[in-house]
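Trainee: Got a predicted structure here, sequence first:
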Amino acid sequence: MRNEFTAIVERDGDWFVSYCPEIPGANGQGRSKEESLESLTQAIELVLEDRREDALRGVPAGALRETVTVG
């Protein structure tokens, strides 16, 4: 389950809208399901990048920083 997220896609008239329940605030839209999913993918990337940057602002200067991989 590495870098996999749930995408919920709904049709709204001529548009497809999508969201990711695991990443609040990540939403996508498009004229096709594929466009909506691509838009959602970009939104997930932006949200995670922003949250990472925000979280790292508060890390003390002397703290060790390591990378872990899940999945």
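Mentor: In hand now; what should we look at? Numbering: from 1, shown residues only.

Trainee: contacts and neighbour counts: CA atoms only from here.
Mentor: OK.

Trainee: how about the helices in the chain?
Mentor: Counting by DSSP state H, the chain has helices at residues 33-56.

Trainee: what residue is smack in the middle of it?
Mentor: Central residue of the chain (CA atoms, centre = their mean): Ile44, 1.7 Å from the mean position.

Trainee: and here's the other structure:
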Amino acid sequence: MKLPVVLRPGEDGWIVAECPVIPGCISQGQSRAEALANIQEAIELCLETRDEEGWSLPQSYEMLEVQIGG
């Protein structure tokens, strides 16, 4: 299974990683590799508890970029 992940710089110099199709699934790391390993673990933990928590992954989604301003 492949899921989207967004990486962005955090205020503290760490890299923040988030899976936008799983609300609240966010992690961080000191490097890109660490952030990706940590978000993968967070995603796996979220998926393990999804039935108990009563949510499911969307059947489909579309990733787009939008331009703001001129």
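Mentor: All right, it came through fine. Computed from a prediction, not measured in an experiment: that's the story for all the values here.

Trainee: what's the TM-score here?
Mentor: TM-score for the superposed chains, counting by TM-score structural alignment, normalised by the length of structure 2: 0.68, backed by 53 aligned residues with a CA RMSD of 1.7 Å.

Trainee: so what's the closest residue to the residue nearest to the centre of structure 1 other than its chain neighbours up against?
Mentor: In space, and not counting its chain neighbours, Ile44 of structure 1 is closest to Ala26: 5.3 Å by CA to CA, 6 or more residues apart in numbering. Listed by CA atoms under 8 Å, 6 or more residues apart in numbering, the contact set of Ala26 of structure 1 reads Tyr19, Cys20, Leu40, Ala43, Ile44, Val47.

Trainee: With Ala42 of structure 2 instead?
Mentor: Cys25, Ile26, Ser27.

Trainee: and what of Cys46 of structure 2?
Mentor: Ile22, Cys25.

Trainee: Which residue of structure 1 sits opposite it in the alignment?
Mentor: When structure 1 is aligned by TM-score structural alignment, Cys46 of structure 2 is paired with Val47.

Trainee: what does Val5 of structure 2 give?
Mentor: So, by TM-score structural alignment, Val5 of structure 2 is matched to Ala7.

Trainee: quick one: its match and Ser18 touch, right?
Mentor: Yes: in terms of CA atoms under 8 Å, Ala7 of structure 1 counts as a neighbour of Ser18; the distance is 6.4 Å.

Trainee: Show me which of the two is the more surrounded one.
Mentor: Taking neighbours as other CA atoms under 10 Å, Ala7 of structure 1 and Ser18 compare with Ser18 leading, 25 against 20.
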